[in-house]
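Colleague: A predicted structure for the sequence below; I have some questions about it.
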Amino acid sequence: MFQSFDSSADPRFGAARLAALRAELKRNDLDGFLVPLADEHQGEYIPPSAQRLAWLTGFGGSAGLCAVLADKAAIFVDGRYTIQVRQQVNTEVFEPKHLMDEPVGEWLKENVGAGRRIGYDPWLHTMAEVARLEKALKKVGAFLVAVDRNPIDAVWGEQPNPPVGPVSLYPDQLAGETSAVKIERIGKAVAEADADAAVLTMTDSIAWVFNIRGSDIGHTPVPLAFAILQAEGRPLLFIDGQKLSNSVRAALDAVVDIAEPDQFTGALEDLGRDERRVLIDPSTAAAKIGTLLKEGGAKLVEGEDPVTLPKAIKNEAELAGTRGAHIRDGAAMVRFLAWLDEAAPAGSVDEVIAAEKLEEFRRDTGALKEISFDTISAAGPHAAIPHYRVTRESCLPLKMDEIFLIDSGGQYEDGTTDITRTVIVGTPSAEMRDRYTRVLKGMIAISRARFPKGTTGAHLDILARQALWNAGFDFDHGTGHGVGVYLSVHEGPQRISKASHVKLQPGMILSNEPGYYKDGAYGIRIENLVIVTAEEPIEGGERPMMGFETLTFAPIDKRLVDVSLMDEGEISWFDRYHAEVREKLMPLVSEEDGVRGWLLAATEPLGPR
């Protein structure tokens, strides 16, 4: 299994570990310390060696920060984790806070006195984040102090070693572009930014530009590495040589100079001594990198990672590959949903069994490399936790007349998938059908949207929420995130959310996943991935419009749909979608095990209102 259902989170350890950290802070003349969920690359997913927040607090989500003072400590999470955090941490010693309602900086201003020294690890906070925190503390006369050694590392007795997973080459025919061409293209972008070089810190940027993949992080096929790309000349790749086979090293040697990670700081200092103009992204680069460059004499050119946008705009080879991956994955989902419909009412399924069975069906494709994230397999009240992670301790059985939500994805060499389906075991209540249909209407609204050049995700986000808002409901997460191709399942810069101001461009892949969550009762989310399509004229119109092509194909549970809440256009989209699901997936499922019959029934038209 790619997914473990063992829980490393244990609130019982929180008080003792917090006491040990405070003792270490006192020895280092610090009045507090900030513990983010981050590694040196600021990625969403980090290796076990960097799981300092989980070790200290027990919190197992994918985003958060703990602020520790001598007399109090608070853990800050976003809306996805407000329920989960209270289940996983000792709230007697760590006070949960909503990151948006009470930002870390505001909390520090209220709780830190003049002259206090608040420590932070400059490798684990971005330049932009440190600037915000320094500004907040300056207002109360306190100081943000960079540490040379993380104090948690001093008290974490069995901290794992950094990973050294093997690196593989990503085929040019799937990438659609050689690494040499990508390097030249990014070099021109660096020059256009009036810089001599760019420092790359994001692991998926590095994997994409050099056409490599890695195995240092679970579910995300990237190597941990840094790189410096020149406007002119060969780039530098800083990576542990243990990860490179002779053949991989030989291929990389043709396009990049390879160095060990401990040479990275020296290379940054060299850029300073040469007074180079260095492009760096303050929102993703560790503060330590900016400090080394500035202290060395480099001129910082602050701007977006030059790889981020080219990586987000998929070429035809990448799109063709990911379309194939989604059809393959859709067939696995159909097998799973058919099995679930038979097994769940018999009372033989729980959350772990369901997640294991879905991974089994994906493995049966013969193409699965990994899952793209820990499957969210959530029954009944657990479905109300948007990013619930099932463990053997928390596992619930699937019960009659309850909702079951499963959010999952696969990593295939030709594409990354992410799909959520919410189904009913038994008979839904009228309330469930109402909420489900409102979520469905939002998902359909995004799917059908047409929009002009220059449109951002913030412009479209309201479409996913309107049917919920009309009834007084909402959801506390974004409507959609970017997705890579055999890379990160959460990829920037594009999103569909209230806060996204990145212009959508043809070739970008996004998720479309509105939801509704009733605390302690049930949750609903329906998710497809979509591709931004090129501008096309509309008959009778004056401006060409972009739109979305749906990538994900799997039935949506008709038993939860209240057709009376849908208009004719929504019903037509739903029925056309299911007809396409049937057409694409029927050839890939077997007649012997009854899956074809199930698929035929699941994709029958809704009919009129």
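Modeller: On my side now, so go ahead. Numbering: from 1, shown residues only.

Colleague: drop to CA atoms for contacts and neighbour counts, all remaining ones
Modeller: Noted.

Colleague: out of everything not next to it in sequence, what's closest to the most centrally placed residue in the chain?
Modeller: Centroid-nearest residue in the chain, with CA atoms, centre = their mean: His490, separated by 3.1 Å. Among residues not flanking His490 along the chain, Val483 sits closest, at 5.2 Å (CA to CA, 6 or more residues apart in numbering).

Colleague: so what's the one you found up against?
Modeller: With contacts defined as CA atoms under 8 Å, 6 or more residues apart in numbering, the neighbours of Val483 are Ala312, Thr416, Val489, His490, Glu491, Gly492, Ile509, Leu510, Ser511.

Colleague: Any idea how many residues pack against the last one?
Modeller: Put plainly, it is Ser511. The local packing count at Ser511 equals 27, with neighbours defined by other CA atoms under 10 Å.

Colleague: With Glu232 instead?
Modeller: Number of residues near Glu232 (other CA under 10 Å) recorded here: 14.

Colleague: Assumed it was part of a strand.
Modeller: No - following the definition DSSP: H, G, I helix; E, B strand; the rest coil, Glu232 is coil and is not counted among the residues of a strand.

Colleague: who are the neighbours in contact with it?
Modeller: When contacts are taken as CA under 8 Å, 6+ apart, Glu232 is in contact with Gly187, Asp196.

Colleague: Next, the buried residues of the host helix or strand of His459.
Modeller: Using DSSP states H and E, the secondary-structure element containing His459 is helix 457-469. Applying a neighbour-count criterion of 16 or more other CA atoms under 10 Å, one finds Gly457, Ala458, His459, Leu460, Asp461, Ile462, Leu463, Ala464, Arg465, Gln466, Ala467, Leu468 buried in helix 457-469.

Colleague: if I look at the fifth one, how far off is Arg435?
Modeller: So that's Asp461. 18 Å (CA to CA, to the nearest Å).

Colleague: The residue nearest to Ser62 when sequence neighbours are not counted: how many residues sit nearby?
Modeller: Spatially, and ignoring its direct neighbours in sequence, Ser62 is nearest to Glu44 (6.4 Å; CA to CA, 6+ apart). Taking other CA under 10 Å as the criterion, the count of residues near Glu44 is 14.

Colleague: So Glu44 is in contact with Gly64, correct?
Modeller: No - with contact taken as CA atoms under 8 Å, Glu44 and Gly64 are classed as non-touching, separated by 10.4 Å.

Colleague: and the residue nearest to the centre of the chain, what does it touch?
Modeller: For His490, the residues meeting the contact criterion (CA under 8 Å, 6+ apart) are His481, Gly482, Val483, Gly484.

Colleague: Switch the buried residues of helix 457-469 over to TSV; also include distance to Gly105.
Modeller: What follows is those, written out as TSV (distance: CA to CA, whole Å):
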residue	distance to Gly105
Gly457	27
Ala458	25
His459	29
Leu460	30
Asp461	28
Ile462	29
Leu463	33
Ala464	31
Arg465	30
Gln466	33
Ala467	35
Leu468	32
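
Colleague: alright, now check it against this:
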Amino acid sequence: MFEARFQTFADAAAPSLGTQRLALLRAELERRGLDGFIVPRADAHQNEYVAPCDERLAWLTGFTGSAGVALVLREEAAIVVDGRYTLQAADQVDTQSFEVVPLAETSPERWLEKHLPAGARFGYDPWLVTVAGLDKLERAAAAAEAVLVAVDGNPVDAVWADRPSAPTAPVELRDLALAGESTEDKLARIRTALAEEKLDALVISDPHAVAWSFNIRGGDVAFTPLPLSWAIVPREGRASLFIDGRKLSNTARHELAHHAEIIEPVFLDRAIDKAATGGAVIRLDQATAPALFAARIEAAGGRVSTGPSPVALMQAAKNAAELAGMRAAHLRDGAALARFLAWFDAEAPKGGLTEIDAVAALETFRRETGALKDVSFPTIAGAGANGAIVHYRVTEATNRPIRAGELFLIDSGAQYEDGTTDVTRTIIVGEPSAEMRDRFTRVLKGHIAIARAVFPAGTSGAQLDPFARQFLWAAGVDFDHGTGHGVGAYLSVHEGPARISKLGTVALARGMVLSNEPGYYKTGAFGIRLENLEIVVEAPTVEGAEKPLLAFETLTLAPFDRRVVERALLTPEEAAWLDAYHARVRAEVGPLVDGPTRAWLEAATAPLAD
């Protein structure tokens, strides 16, 4: 009945190929006079999801996780991964050829300091390393008394015989009714920001920011509707958009030509040289700009200004049209979620369901809306102990039956043309234990605390983060991820710069959309995460308030599993919030679903018993 797509790297190196491919790379390095090379899991934009042609780390090592770095020397090699991927890397990588190094134990730079021989020539691709990343490499090389060398042409590409071609998915023009602001007006705002910061030009290296600025979308990477591209916006004069012309229809080219010169990406480096002449001050986005850009600007006599792109905050604060689209997308998604949850409640107690079955069913219900463009990230579906793995991704090898007496955590999202969704629910099959009820309710209390928060303008995500943790802290437990991340409008499901986190320093502003997802994870037993998306809105008037106040409007419309709520742990205000939220879900989603789903929804959203 159901089917799902699982993104795989078709030519990932099995352990049997790791040694062979490592030998090919070492031969190429020797030919170039290099003693080592760094292979990050990155593309030239530092995207979270990359095109198959940029999966160099997977081709070389077999590791298919979303974060990692390989360090290759003449006699030894290592792959450094964070805690999410230690077990996965050990399974996928030939450990006779690559040492798997947990990031918690040592960083790539520390490994180099220890293993890089004095006098060695260590190479890096300046397209794949940011300015900040290069600074770390330079310090590591200096500590090892080695020489750092920028390569011209990536040596992995030279030995990757069947490397996929660069993507050329067609560019789509975003309707103004969905974008809410014209490209002309967005470019004018960017120029105003450049003038305020006394900058001569901005190089836009993040394709999410290019997509937002020029009101375009694409399909060059999975899960995010990106057209891989670059732009240069001068404070005065015409902007330049660097994009493969094969992606542009005549209509798209004609429209974009009103706002910018359309130039092939091969000419980007020369354009940067030209923009930098005469001592011009050029802003590079510190998070995404390749180190190559800084080197070229300085060589051309310009000055580099590294810092956040002014586009990031503009993009994060959604306008009225974007928010209307997000609301419509979440209502549509809520109906698909209700169908899934009703189906799951009917089928799971019978036995026989697996994690993959659930992923396939949920994607099918979303596809049946007729509006699904893609899922917004690979669905996390963890039964029992797998739910305790925060970024677990089910495979055929790990697929687990969903059993009675266990919690099932499903974290998923969708890309619709009018908005992006991200939602997590934790569901019981059968009867929950007292411990499950306690932990679930503490997570729910933290979720409600964020949802009900009223806070002064200028408040950062770090200041709100403890709201979500306080009830877990009171029991001596916590969770090891942020409480929330920004979400784009038919763009990235993980959008900066704002977040609700211990590290969230950016002030929250009206129109931002963030996730609210506290959790609890008991290793080897179960995981709990409860996630809604929230819009930052102006708070209702508070008598005597001395400064503007902000609050959250909940976007997501899906029931929480009332069977796992320990009613005695909720205050009257918390219980009232949950009942009001469920009443809203029932009223808004109920008319959009079939009779059996509506009957299930009525029961699932009934008021809590006292």
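Modeller: Great, that's in hand. Owing to the predicted nature of the structure, the values given are computational and were not obtained by experimental measurement.

Colleague: Need the TM-score between these chains.
Modeller: The TM-score (TM-score structural alignment, normalised by the length of the first structure) is 0.95; 606 aligned residues with a CA RMSD of 2.0 Å.

Colleague: Most neighbours out of the contacts of His490 of the first structure, which is it?
Modeller: Result: Val483 is most packed of the contacts of His490 of the first structure (other CA under 10 Å), 27 neighbours.

Colleague: which residue lines up with that residue in the second structure?
Modeller: Alignment note: Val483 of the first structure maps to Val487 in the second structure; criterion TM-score structural alignment.

Colleague: With Leu229 of the first structure instead?
Modeller: Using TM-score structural alignment as the criterion, Leu229 of the first structure maps onto Val233 of the second structure.

Colleague: is it true that its match lies in a strand?
Modeller: Yes - assessed by three-state DSSP, Val233 of the second structure belongs to a strand.

Colleague: dump the residue contacts of it.
Modeller: With contacts taken as CA under 8 Å, 6+ apart, Val233 of the second structure has the following neighbours: Leu187, Ile190, Arg191, Ala201, Leu202, Val203, Ile204, Ala239, Ser240.

Colleague: Kindly recompute the last result at 6 Å.
Modeller: Ala201, Leu202, Ala239 (CA atoms under 6 Å, 6 or more residues apart in numbering).

Colleague: Can I get these in a markdown table including distance to Ala451 of the second structure, neighbour count and secondary structure?
Modeller: As requested, the contacts of Val233 of the second structure are exported to a markdown table (distance: CA to CA, whole Å; neighbours: other CA atoms under 10 Å; DSSP: H, G, I helix; E, B strand; the rest coil):
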| residue | distance to Ala451 of the second structure | neighbour count | secondary structure |
| --- | --- | --- | --- |
| Ala201 | 40 | 26 | strand |
| Leu202 | 36 | 26 | strand |
| Ala239 | 41 | 18 | strand |
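
Colleague: closest to Val131 of the second structure among those?
Modeller: Proximity of the contacts of Val233 of the second structure to Val131 of the second structure, judged by CA to CA, is greatest for Leu202, which lies at 15.5 Å.

Colleague: Now the equivalent of that closest one over in the first structure. Nearest residue, chain neighbours left out?
Modeller: Under the alignment defined by TM-score structural alignment, Leu202 of the second structure corresponds to Ala198 in the first structure. Taking CA to CA, 6+ apart as the measure, Ala198 of the first structure lies nearest to Leu279, with 4.4 Å between them; neighbours along the chain are not counted.

Colleague: How about Ala325 of the first structure?
Modeller: If you skip the residues right next to it in sequence, Ala325 of the first structure has Gly415 as its closest partner in space, 5.3 Å away by CA to CA, 6+ apart.

Colleague: The one you found contacts Tyr486, doesn't it?
Modeller: Yes - judged on CA atoms under 6 Å, Gly415 of the first structure makes contact with Tyr486 at a distance of 4.8 Å.

Colleague: Between the two, point out the one with more neighbours.
Modeller: Neighbours of Gly415 of the first structure and Tyr486, each counted by other CA under 10 Å, are more numerous for Tyr486; the result is 30 against 24.

Colleague: ok, the aligned residue in the first structure for Ala568 of the second structure to Gly541 of the first structure distance?
Modeller: The alignment partner of Ala568 of the second structure in the first structure, by TM-score structural alignment, is Ser564. Remark: distance between Ser564 of the first structure and Gly541 of the first structure (CA to CA) = 31 Å.

Colleague: now do Thr552 of the first structure
Modeller: Using CA to CA, one obtains 29 Å as the distance from Thr552 of the first structure to Gly541 of the first structure.

Colleague: Equivalent analysis for Leu268 of the first structure, please.
Modeller: Counting by CA to CA, the separation of Leu268 of the first structure from Gly541 of the first structure is 53 Å.

Colleague: neighbour count winner among these two?
Modeller: Here Leu268 of the first structure and Gly541 are compared on neighbour count by other CA under 10 Å; more neighbours surround Leu268, at 23 against 8.

Colleague: and that one, helix, strand or coil?
Modeller: Put simply, Leu268 of the first structure is helix when judged by three-state DSSP.

Colleague: Contact partners for it?
Modeller: Residues Leu293 are the ones in contact with Leu268 of the first structure under the rule CA under 6 Å, 6+ apart.

Colleague: corresponding residue for it in the second structure?
Modeller: Aligned partner of Leu268 of the first structure by TM-score structural alignment: Ile272.

Colleague: From Arg393 of the second structure, how far off is its match?
Modeller: 40 Å.

Colleague: Check Trp600 of the second structure too.
Modeller: Shown here: Trp600 of the second structure relative to Arg393 of the second structure, a distance of 29 Å by CA to CA.

Colleague: Tell me how many other residues surround the counterpart of Val589 of the first structure in the second structure.
Modeller: In the second structure, the residue paired with Val589 of the first structure is Val593, using TM-score structural alignment. The number of residues packed around Val593 of the second structure, counting by other CA under 10 Å, is 16.

Colleague: do Gly302 of the second structure as well
Modeller: Close neighbours of Gly302 of the second structure, defined as other CA under 10 Å, add up to 23.

Colleague: which residues sit in contact with the aligned partner of it in the first structure?
Modeller: Under the alignment by TM-score structural alignment, Gly302 of the second structure pairs with Ala298 in the first structure. By CA under 6 Å, 6+ apart, the contact list for Ala298 of the first structure reads Gly272, Glu275, Arg276.

Colleague: quick one on the thing from earlier: continuing past the helix holding His459 of the first structure, what's the next helix or strand?
Modeller: Scanning forward in sequence from helix 457-469 of the first structure by DSSP H and E, the next helix or strand is strand 480-482.
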